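Asks: Following is a predicted model, sequence given first.
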Amino acid sequence: MTVALDLAPTSEAEVSEILADCHARRTPLRIAGGGTRIENPFLAETLSLSRLSGVVTYSPGEMTLIARPGTPLPEVRQMLAAEGQALAFEPPDLRGVLGGNGTPTLGGVVAANASGPRRLLTGACRDHLLGVRFVDGRGRVLKNGGRVMKNVTGLDLSKLLAGSHGTLAVLTEVVLKTLPLSPARTTLVFPGVTETTALRIFTAALSTPFEVSGAAHVGGTAYLRVEGLEGQLAYRRDRLLALLADWQPQVMEGAPWDAIRDVAHFAGGGPLWRILCKPTDAPSLCQGLRAMGGDCSLDWGGGLIWYRGPGNPRGLAPHATLVRRDGATGPAFPPLTGAVARLHDGLRRTFDPAGILNPGLMDA
């Protein structure tokens, strides 16, 4: 019996029925939350998770949040802030970059492993993901992990699904660890510096025990953020000021970290690429990218380059993802080769043997 498709399911059971039917008929699906993470040109029926929304459980005392994938990220932030907590990995909001009308969702954050400047100190989204419930490409409902740390035996599938962009399974519930909000923060600013100088500053600061929680370079200015309790924050700030005195740092309160997180400086037109690299390679890569006619910014102490401009940067930087097309063509994700490609194909065949989940998005 063929299941009548409702492509905006409100329950896990409905997701399972839809995927089982699409698997049997080999009907491809475009998996979407708020549509605010990456431009997906794949043309197919869209399975929207926006109605599979809501917080299942939030325990501030246990610092644990359980929610469905369509739960809007702004609502989650507001709820956690009311309890003095936050998602420590600082997920970015790319609505300004992509110019869409959608709302970022918690499932989209996990599916993209979306992580902001604080990843430098606290780790990525997947490092705070305690467990998941999901439906695979056959329509099977599965779960992995739990509600506390270190309770997983065998393969931790939640870490595998984080960053898979809906190509392996459809998330129906996520369990995330929350952390207290830092009561105070300050930023050291270094105006008029190149990427090469910024990397020297980052290297010096990040080799200290002073827990720098943000290191970015935007528009010729380098930024270093420190967060924590007021008393110890002043000590760490002063030690960093003394250490980096040769670069004449300035102290800035209310620095634009939300804008840095959301790549607001590259909102608007032009193809936008997200490039992962070794921090020590960032200055030379930026020099080559600028020679292509575009502009760059750095995050994660140089481990993340945002490039806006013409051309395909994969000739210089293999790990480049096309986030905003604006006329650019070709696959969004870099092609895989060798053992990595074989492993990727094997996982796809295991989780989605009919190839119905976002085909072409990560394997083109």
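Replies: Thanks, I have the structure now.
Asks: drop to CA atoms for contacts and neighbour counts, all remaining ones
Replies: OK.
Asks: Which residue ranges of the protein form helices?
Replies: Counting by DSSP state H, one finds helices in the chain at the ranges 12-25, 73-82, 95-98, 106-112, 119-122, 157-161, 195-206, 230-243, 257-261, 282-291, 338-351.
Asks: Residue 168 is nearest to which of those?
Replies: For the helices of the chain, the distance to residue 168 is smallest for helix 338-351, at 5.5 Å, taking Cα to Cα.
Asks: What helices and strands are in contact with the closest one?
Replies: Helix 338-351 is packed against no helix or strand, with contacts defined by 3 or more Cα pairs under 8 Å, 6 or more residues apart in numbering; DSSP states H and E.
Asks: Name the residues that touch that helix?
Replies: Helix 338-351 is contacted by residues 136, 137, 138, 167, 168, 169, 355 when judged by Cα atoms under 8 Å, 6 or more residues apart in numbering.
Asks: Excluding chain neighbours, give the residue nearest to the second one in space.
Replies: The shortest distance from residue 137 to any non-neighbouring residue, by Cα to Cα, 6 or more residues apart in numbering, is to residue 352 (4.1 Å).
Asks: doesn't residue 140 make contact with that neighbour?
Replies: No - using Cα atoms under 8 Å, residue 352 is not in contact with residue 140, being 10.4 Å away.
Asks: what about these two, which has more around it?
Replies: Neighbours of residue 352 and residue 140, each counted by other Cα atoms under 10 Å, are more numerous for residue 352; the result is 21 against 16.
Asks: and the spatially most central residue of the chain, what does it touch?
Replies: Against the mean C-alpha coordinate of the chain, by Cα atoms, centre = their mean, the closest residue is residue 114 at 1.1 Å. Residue 114 sits next to 91, 92, 124, 125, 163 when contact means Cα under 8 Å, 6+ apart.
Asks: Alongside the first one, take a look at this:
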Amino acid sequence: MTTFTPTADEDVVASVQWALAENAPLEIMGEGSKRGIGRPAQTEHAINLSALSGITLYEPEELVLSARAGTPLAKIEELLKRNRQQLAFEPMDYGPLLEQPAGRGTIGGVLAGNLAGPRRLKAGAARDHVLGVSVVSGRGELFKSGGRVVKNVTGYDLSKVMAGSWGTLGVLTSLTFKVLPAPEMEATLLVRGLSEGDAAAAMALAMGSSAEVSSAAHLPEGISTPTLNVLLGSGPKTLLRLEGFGPSVAYRFDLLHRLLRDGGVIERIDDSTAVWAEIRDCAPFADNTDRPVWRVSMAPSEAYKMVAELRMHAGAAAFYDWQGGLVWLRMEAEPEAEGIRALVAHFGGGHATLVRASPSVRASTPVFQPQPPALAALSARLKEQFDPNGILNPGRMG
């Protein structure tokens, strides 16, 4: 097996051109923190981008940061924190869920997976904050899009195309992101004791109010971690995050308290950063096993109904983010992808992705939600445009 470790764009171009000449498919990776997502690699050779690292531009006044694709996300977040700034979409760290150390994700992997966290409702995902990329296509050509150098591929917004492509269209070499000021204050309103249906109603009420809730999640009975137990205690918990200037947060907290006071016991958690990090990283299911974990995106008003129906047929633990529209499911047995997706479809539709399972299950299961015919045709055209020989992460998405 040959593993290329490029340190410059030209090295990536040379590696891809070698693969083309040898008809030798390549696995594309950074530090490997998300390697367990998707079908197992069907390659004997790899490009490891971890040495293609470093922050190349940071202008706090202009709210712009550029870095090479292998730059650790933790390093970027540390720099931003020192300047009271942030990546507002708070990308999750898949490492612990996939039995990898925390903090190993790279900025290239953030865009390749189009990552987001609990602030997704307000701030969007990686694709909504990327300003530009440099990428080497499966043709062995270097393209630059957006940022300070504009050389777009005709007809495509290259930065957006790369979001969620999981390394199957091109090898990202550098990225430019918009950054934003960190909020002066964060506080979380905690409602205790709600059922999953009542929690869905409470979150919908809060999100529809003028309280400007930035995150909304529900942890049913039994869903916790040692950190969450210390910070929040036991029992069902519904969490609503408020961010901004101190007086504004206080005013909006009081507004929510009045709105929800008849629903359950309400508390204020002032230091809730660790709480939202645990929710973001799916920490309740980071249990050092390969029990199947599904990530389901669907209408918040239907998600808890889908979970209730699923529990009638299979052992499943679940918790909810994004106002209930993101469901994390841990199954006690191997998944039946068709059954789970049929259930999601029955309750209004959505997307179900298998994010953790044993290699054998991943190899035999459609890991990503099958695309509708029109979207599948568009994806095929993109693949033909960017990687006609199918040498980049072949088979990972299907």
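Replies: Yep, it's here. Note that the structure is a prediction, hence the values are computed from the model and not measured.
Asks: Tell me how the two chains score on TM-score.
Replies: Put the two chains on top of each other and the TM-score (TM-score structural alignment, normalised by the length of the first structure) is 0.93; 359 aligned residues with a Cα RMSD of 2.1 Å.
Asks: And the residue nearest to residue 137 of the first structure? What does it align with in the second structure?
Replies: Using TM-score structural alignment to pair residues, one finds that residue 352 of the first structure aligns to residue 387 in the second structure.
Asks: For its match, which residues are in contact?
Replies: Going by Cα under 8 Å, 6+ apart, residue 387 of the second structure touches 137, 138, 139, 168, 169, 170.
Asks: do residue 186 of the second structure as well
Replies: The contact partners of residue 186 of the second structure, by Cα under 8 Å, 6+ apart, come to 241, 242, 243, 244, 249, 270, 271, 272, 273.
Asks: distance of the counterpart of residue 56 of the first structure in the second structure from residue 231 of the second structure?
Replies: Here residue 56 of the first structure is matched to residue 56 in the second structure, going by TM-score structural alignment. As judged by Cα to Cα, to the nearest Å, residue 56 of the second structure and residue 231 of the second structure stand 38 Å apart.
Asks: Also residue 144 of the second structure?
Replies: 45 Å.
Asks: ok, these two, which is more surrounded?
Replies: A direct count of neighbours by other Cα under 10 Å for residue 144 of the second structure and residue 231 places residue 144 higher, at 22 against 14.
Asks: The nearest residue to the more buried one once chain neighbours are set aside - how many residues pack around it?
Replies: Nearest residue to residue 144 of the second structure, sequence neighbours excluded (Cα to Cα, 6+ apart): residue 134, at 4.4 Å. Residue 134 of the second structure: 26 surrounding residues under other Cα under 10 Å.
Asks: Show me what residue 293 of the first structure aligns to in the second structure.
Replies: Counting by TM-score structural alignment, residue 293 of the first structure corresponds to residue 315 in the second structure.
Asks: Surely its match and residue 335 touch.
Replies: No - assessed by Cα under 8 Å, residue 315 of the second structure is found out of contact with residue 335, at 10.5 Å.
Asks: Neighbour count: those two, which is higher?
Replies: Applying other Cα under 10 Å to residue 315 of the second structure and residue 335 shows that residue 335 carries more neighbours, namely 20 against 11.
Asks: Distance of that one relative to residue 320 of the second structure?
Replies: Residue 335 of the second structure is 19 Å from residue 320 of the second structure, where distance means Cα to Cα.
Asks: Residue 57 of the second structure now?
Replies: Residue 57 of the second structure is 37 Å from residue 320 of the second structure, by Cα to Cα.
Asks: neighbour count winner among those two?
Replies: residue 320 (26 against 12).
Asks: mind listing what that one touches?
Replies: 217, 218, 219, 326, 327, 328.
Asks: cool, and residue 25 of the first structure?
Replies: Not one residue lies near residue 25 of the first structure by Cα under 8 Å, 6+ apart.
Asks: Give me the aligned partner of it over in the second structure.
Replies: Counting by TM-score structural alignment, residue 25 of the first structure corresponds to residue 22 in the second structure.
Asks: Between all of the contacts of residue 387 of the second structure, which two are separated the most?
Replies: The span of the contacts of residue 387 of the second structure, defined through Cα to Cα, is set by 139 and 168 at 12.2 Å.
Asks: out of the two, which sits in the busier spot?
Replies: A count of neighbours by other Cα under 10 Å puts residue 168 above the other of residue 139 of the second structure and residue 168, at 25 against 22.
Asks: List the residues that contact that one.
Replies: Contacts for residue 168 of the second structure (Cα under 8 Å, 6+ apart) come out as 383, 387, 392, 393, 394, 396, 397.
Asks: Distance to residue 333 of the first structure for the contacts of helix 338-351 of the first structure - can I get that in CSV?
Replies: Compiled in CSV, those are given as follows (distance: Cα to Cα, whole Å):
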residue, distance to residue 333 of the first structure
136, 22
137, 21
138, 25
167, 12
168, 15
169, 18
355, 17
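Asks: Closest one to residue 42 of the first structure out of the residues you listed, please.
Replies: Relative to residue 42 of the first structure, the closest of the contacts of helix 338-351 of the first structure is residue 167; by Cα to Cα it sits at 12.4 Å.
Asks: Please say which position in the second structure the closest one maps to.
Replies: When the second structure is aligned by TM-score structural alignment, residue 167 of the first structure is paired with residue 168.
Asks: contacts for stretch 266-274 of the second structure?
Replies: With Cα under 8 Å, 6+ apart as the test, stretch 266-274 of the second structure has contacts from 186, 187, 188, 189, 190, 191, 192, 227, 257.
Asks: Pull out the buried residues from these.
Replies: 186, 187, 188, 189, 190, 191, 192, 257 (16 or more other Cα atoms under 10 Å).
Asks: and the residues you listed, which two are the farthest apart?
Replies: Farthest pair in those (Cα to Cα) is 186 and 192. Separation: 19.4 Å.
Asks: What is the aligned counterpart of residue 269 of the second structure in the first structure?
Replies: Using TM-score structural alignment as the criterion, the counterpart of residue 269 of the second structure in the first structure is residue 252.
Asks: sorry, back to before: now the contacts of stretch 266-274 of the second structure as JSON lines including distance to residue 208 of the second structure?
Replies: JSON lines is the format used below for the contacts of stretch 266-274 of the second structure (distance: Cα to Cα, whole Å):
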{"residue": "186", "distance to residue 208 of the second structure": "20"}
{"residue": "187", "distance to residue 208 of the second structure": "19"}
{"residue": "188", "distance to residue 208 of the second structure": "17"}
{"residue": "189", "distance to residue 208 of the second structure": "16"}
{"residue": "190", "distance to residue 208 of the second structure": "17"}
{"residue": "191", "distance to residue 208 of the second structure": "17"}
{"residue": "192", "distance to residue 208 of the second structure": "20"}
{"residue": "227", "distance to residue 208 of the second structure": "30"}
{"residue": "257", "distance to residue 208 of the second structure": "14"}
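Asks: which among these gets closest to residue 279 of the second structure?
Replies: Ranked by distance to residue 279 of the second structure (Cα to Cα), the contacts of stretch 266-274 of the second structure are led by residue 227 at 10.9 Å.
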